[in-house]
Structures are given as structure tokens and as C-alpha cells.
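Undergrad: coordinates only, no sequence provided:
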């Protein structure tokens, strides 16, 4: 079953736009990685200042290979060059035990 990696990043509200821009400019790098299944960038719609970067992988080995890849390094170059947008970060890791999706809409 899949694994989910969540990067919980504390971002001051006044930096939300910068945070979103950095992800927009590196979009697509992760989607071609072997074992990649899904990506979501979540911004809080309440008073929190923790944004979530959620990825789902076929296996822990696929995620670790992504971390070692040239595309990962290139995608994180902005962080090295422009400094971090967030003030703290924590990686959460989960095994997917159960998953349910909405059925595809039937053709009209």
C-alpha cells in the first residue's frame, strides 16, 4: 500500500503568496518521479499558519529516491538561493491503510 509524506511548514501569513509562488514555479518536477502517485499543496483557511505539502508514493523507497534525485535538488534551489519562506518545518510519514475515492461521473 502507498505511503504519504506531509511536510508541515509554518509560514507567516504575509509570506503565503511567496510560498505559493515558489511551488508554482517548480510545478511538475515531482510528477514524473518513479513511484509518485499524488501531490497536494494545502493553505489553511482558518487562523493557522501551517501549510501542508502532501505527497503520496508507491513505497518508502520511491520517496527516498526522489529525495536523492536531481529534480528534487533543482526544485529546492529557490530555498537555498532566496532563503526559506517558512519559519519551521516538520515531516510527517504515514502508511495508507485504507483509501476511498468518489466514483467517476457517468457519461451524459
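TA: Received the coordinates, thanks. All values reported here derive from a predicted model rather than from experimental measurement.
Undergrad: C-alpha from now on. contacts and neighbour counts both.
TA: OK.
Undergrad: buried residues, the helix or strand where residue 61 lies. List them.
TA: Element membership for residue 61 (DSSP states H and E) is helix 60-67. Using 16 or more other Cα atoms under 10 Å as the test for burial, helix 60-67 gives 60, 63, 66.
Undergrad: same deal with stretch 30-38?
TA: 30, 33, 35-37.
Undergrad: narrow those residues to those in helices?
TA: Using DSSP state H, no member of these falls within helices.
Undergrad: quick revisit: can you name the element that comes right after the helix holding residue 61?
TA: helix 70-75.
Undergrad: and the contacts of that next one?
TA: With contacts defined as Cα atoms under 8 Å, 6 or more residues apart in numbering, helix 70-75 is touched by 26, 29-30, 66-67.
Undergrad: any idea which element residue 91 lies in?
TA: Here residue 91 is assigned to strand 88-95, by DSSP H and E.
Undergrad: by contact count, what packs against that strand?
TA: Secondary-structure packing of strand 88-95 (3 or more Cα pairs under 8 Å, 6 or more residues apart in numbering; DSSP states H and E): strand 3-10.
Undergrad: use this one as the comparison:
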């Protein structure tokens, strides 16, 4: 199993979610986060004064998938979240050693 975390721009969420659902991803956790990467924030003007916001709003998507879906999920997120701009996001793939469904005690891929 793999645990996939994607950091994306908020306005791309619906597109990514719909594409993942169509591909058979059964569960997804979404968190509102903020951070920065290479672009180091952005300048904004508020009430005539310019200020630099070093933390940009993003969405963090987390999902556990079977090994055979990993490549498909990564490519779906990459294509759906791609805006051809700096700050489109990142995808991280980690090995997931176990999962347990609390209600039934099922383990591994059965718990997904």
C-alpha cells in the first residue's frame, strides 16, 4: 500500500477530486494548509500598502491506495492540478505498512 500526500492550489480541488473519484479512489482527507516553496510567497496590496505574504494557502490531500493504483493516482493528481505555473504543488508517495479499520478490525488493503 502507498500513502499519497498532494499539496495543491485550492481552486484545483474539485477537478482533482472528481478525477480521483472516477479512477476508483474510495477515500480522501483534505486539510487547509499554508506554506511556501521556491516562490517564497507573494506581494499583495491592502489599503494602499504593499506587504509580502510568505505563507500561501494550499490544500493538502491525503489518501491510502493499493500498490497497483499508485502510478495512476499520481498521474491523475499531476494532470488535474497542473496549471503550468510556479506553485502548482507537490506529490509525496510513502510506503504504508498497515491500515486498520476501527469498526471491524480489518487490516491492510481490506481496511482501505
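TA: Perfect, thanks for sending it. None of these values were measured; they are calculated from a predicted model.
Undergrad: give the aligned range of the helix holding residue 61 of structure 1 in structure 2.
TA: The alignment of helix 60-67 of structure 1 onto structure 2 (TM-score structural alignment) spans residues 67-74.
Undergrad: hang on, the earlier thing: can you tell me which of the buried residues of helix 60-67 of structure 1 is nearest residue 94 of structure 1?
TA: residue 60 (9.9 Å; Cα to Cα).
Undergrad: for the closest one, which residues are in contact?
TA: By Cα under 8 Å, 6+ apart, the contact set of residue 60 of structure 1 is residue 3.
Undergrad: I'd like to know how far it sits from residue 95 of structure 1.
TA: As for residue 60 of structure 1, its distance to residue 95 of structure 1 is 9 Å (criterion: Cα to Cα, to the nearest Å).
Undergrad: also residue 20 of structure 1?
TA: For residue 20 of structure 1, the distance to residue 95 of structure 1 (Cα to Cα) stands at 27 Å.
Undergrad: and residue 54 of structure 1, by the same measure?
TA: Computed as Cα to Cα, the residue 54 of structure 1 to residue 95 of structure 1 distance reads 13 Å.
Undergrad: look at these two and report which has more neighbours.
TA: Between residue 54 of structure 1 and residue 95, counted using other Cα atoms under 10 Å, residue 54 has the larger neighbour count: 18 against 14.
Undergrad: pick out the residue nearest the middle of structure 1.
TA: What sits nearest the mean C-alpha location of structure 1, by Cα atoms, centre = their mean, is residue 53, with 3.1 Å.
Undergrad: and that residue, which helix or strand is it part of?
TA: Remark: residue 53 of structure 1 resides in strand 50-57, with elements defined by DSSP H and E.
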